[in-house]
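1. for reference, the sequence and a predicted model appear below.
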Amino acid sequence: SGDGKHINLRYGCGRIMGVLATDTVRIGRLIAKSQTFVLSMNQLSGALEHASYDGIMGLAQPSLAIHGTTPIFDNLNKNRIIPEPVFAFFISSWPQKSSLLMLGGVDHAYHKGALKWVLVTQAHLWQIAVDRISMNKKVIACSGGCQAILDVGSSFLFGPTDIVRSIQRSINPSPLQNEQQLILCNSTMTLPPVIFTINGMDFPMSRKYYIQKVSKDICFITFNGGTEYISPSETWVLGDIFLRAYFTVFDQSKNKIGLAPSV
């Protein structure tokens, strides 16, 4: 069924326009009855228009939902379809191993060592405080502390444009085709890890995560600018590049995030 209310939703990669509808939604063996969602009628984005997926399932905090609607995760939790208000992501680095979204619990076989917990600092988003970002024992960003949003909907790492440009130059002093993010793959072999220090704990991210292959010889630095449009203070978005390195648990009831190296 549908109530016909028109909706205009903006995403980082574009915008969709549609109407609200309500139906039963099934995810594996989990069934969410009377679930309201948006039926997209128009996508103002090439990324959304030609995407291989059929929809977007938002997992931000319920305070960010369209007024009067209940996100699917909260619907499942409210109706006790899941045992606890926890979800987790394992984003695979290997073609032969599938990525996983876990709803209502955690399979600890997908991470190494104990989960390290960090409190969420912002009510709407899965946002945390970061102490600093360093490389080669030198602070390269977030020198006075900053905020970071963990976002599985973002592919790369995003930060303030001027800081990101400085990081790109330090990684890649001789850019290809005058494009700072393009680098010869054979010159990346000795690059050190980028270390995110969060709540006094170090989370190193090796070059195999922040450098991506474009072709046989050309690689791509996955640091991108633009977060100055999100917040006037230094803010980072840690997308799939970071979440591929770290198995991530989102605990809604305790308002905290658990991180451990992925298997």
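-> Thanks, I have it. Not measured: the values here are computed from a predicted model. Residues are numbered from 1 along each chain as shown.

2. make it CA atoms for all contacts and neighbour counts henceforth
-> OK.

3. how far off centre is stretch 175-185?
-> 25 Å (C-alpha atoms, centre = their mean, to the nearest Å).

4. another one to put next to it:
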Amino acid sequence: MAWILAQYYGAISIGNPPQSFKVVFDTGSSNLWVPSKKCHYTNIACLLHNKYDSTKSTTYRANGTPFAIQYGSGSLSGFLSTDEVTVGGITVRSQTFAEALSEPGLAFVAAKFDGILGMAFSSIAVDGVTPVFDNMVAQGLAQPGCQAIADTGTSLIGGPTAEVKALNQALGATALVGGQYVFDCTMLPHLPPVAFTVGGTTFTLHAADYVLSVSTINTYTYSRGNTQEGNNLHILT
């Protein structure tokens, strides 16, 4: 499923009987988390999404280890639990995941997904938790695959703050907080193409490729500035 070509997510279930969730399949992290039924009443993001209720699952096992993770778009904290996790009709037994209690900021409030299912290497998993797909292979439910790189963890193109600022100023965008920019919708037909050259190959983006239309008044640009000054990292998605 997709929302304005910026959020991509799919369905999974946790527990027996199954409790359904929509999650981002994120190649940039390794942990699975969903909102907890025990989340704080001040956690607006949790209140607006599906929540895992351990008391309703016959296969739930308590863990309780504190959990905290930081993403580029937000952070969260909670605790670990263990239960069955079903992805694409395949049920992984005894999968440890996080129940989110606190999701500060606005990043997860408007999200169309409930949680995140990390698909990266186990070496970067918080609390040393074995990722879902590693367990799937270990339990003989899937065959090990070949290795490749695909970043599904972000839908925005990013770069060093100064460079992103200069580019957006050249395009005529207005800056918002958090390194994001907006255009007046009437500008879209007049925006120039933006080209990136990677390994000698030029990729040209037109306005429809680098602008996300999120309302009838304004539209967000493609870019988000890197919040670490001096970092020369670029992300092309």
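-> Sure thing, it's come through. As the structure is a computational prediction, the values presented were derived from the model and not from experiment.

5. identify each buried residue in stretch 219-233 of structure 2, please.
-> Within stretch 219-233 of structure 2, the residues scored as buried using 16 or more other C-alpha atoms under 10 Å are 219-226.

6. and for stretch 12-32 of structure 1?
-> Buried residues in stretch 12-32 of structure 1, counting neighbours by 16+ other C-alpha under 10 Å, are found at 16-22, 31-32.

7. just the helices from structure 2, written as ranges.
-> With DSSP state H as the criterion, structure 2 has helices at 44-47, 132-138, 161-171, 207-210.

8. give me whichever of the ones you listed is most buried.
-> helix 44-47 (a mean of 20; mean count of other C-alpha atoms under 10 Å).

9. which residues in structure 1 does that helix align to?
-> Helix 44-47 of structure 2 corresponds to no residue of structure 1 when matched by TM-score structural alignment.

10. and that helix, what does it pack onto?
-> In terms of contacts (3 or more C-alpha pairs under 8 Å, 6 or more residues apart in numbering; DSSP states H and E), helix 44-47 of structure 2 is packed against strand 90-102.

11. how far is the strand it packs on from where the chain is centred?
-> Here strand 90-102 of structure 2 is found 17 Å from its chain centre; the criterion is C-alpha atoms, centre = their mean.

12. same check on stretch 150-160 of structure 2?
-> Worked out by C-alpha atoms, centre = their mean, stretch 150-160 of structure 2 lies 10 Å from the chain centre.

13. and it, how far apart are its ends?
-> One end of stretch 150-160 of structure 2 to the other measures 21 Å (C-alpha to C-alpha, to the nearest Å).

14. from Trp126 of structure 1, how far off is Ser40 of structure 1?
-> Using C-alpha to C-alpha, Ser40 of structure 1 is found at 25 Å from Trp126 of structure 1.

15. on that earlier part again, turn the buried residues of stretch 12-32 of structure 1 into a markdown table, including distance to Val214 of structure 1.
-> Output for the buried residues of stretch 12-32 of structure 1, formatted as a markdown table (distance: C-alpha to C-alpha, whole Å):
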| residue | distance to Val214 of structure 1 |
| --- | --- |
| Ile16 | 29 |
| Met17 | 33 |
| Gly18 | 35 |
| Val19 | 38 |
| Leu20 | 39 |
| Ala21 | 40 |
| Thr22 | 42 |
| Ile31 | 40 |
| Ala32 | 40 |
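
16. from these, which ones fall inside strands?
-> Among these, the residues falling in strands (DSSP state E) are 16-22, 31-32.

17. and which of these is nearest to Cys146 of structure 1?
-> Set against Cys146 of structure 1, the nearest of those by C-alpha to C-alpha is Ile16 (30.9 Å).

18. I figured the closest one hits Met41, correct?
-> Yes - here Ile16 of structure 1 reaches Met41: they are 7.4 Å apart, a contact under C-alpha atoms under 8 Å.

19. about what we covered before: possible to save the helices of structure 2 as a markdown table with distance to Phe121 of structure 2?
-> What follows is the helices of structure 2, written out as a markdown table (distance: least, C-alpha to C-alpha, whole Å):
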| stretch | distance to Phe121 of structure 2 |
| --- | --- |
| helix 44-47 | 27 |
| helix 132-138 | 8 |
| helix 161-171 | 29 |
| helix 207-210 | 30 |
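
20. between the ones you listed, which one is closest to Gly105 of structure 2.
-> Of the helices of structure 2, nearest to Gly105 of structure 2 by C-alpha to C-alpha is helix 44-47, at 8.8 Å.

21. off-centre distance for that closest one?
-> Offset of helix 44-47 of structure 2 from its chain centre (C-alpha atoms, centre = their mean): 16 Å.

22. also stretch 224-237 of structure 2?
-> 17 Å.

23. list the contacts of that stretch.
-> Residues outside stretch 224-237 of structure 2 that contact it (C-alpha atoms under 8 Å, 6 or more residues apart in numbering) are 151-152, 154-162, 164-165, 178-181.

24. go with 10 Å
-> 72, 150-165, 168, 176-181, 196, 198, 223 (C-alpha atoms under 10 Å, 6 or more residues apart in numbering).

25. from Ile221 of structure 1, how far off is Val237 of structure 1?
-> 15 Å.
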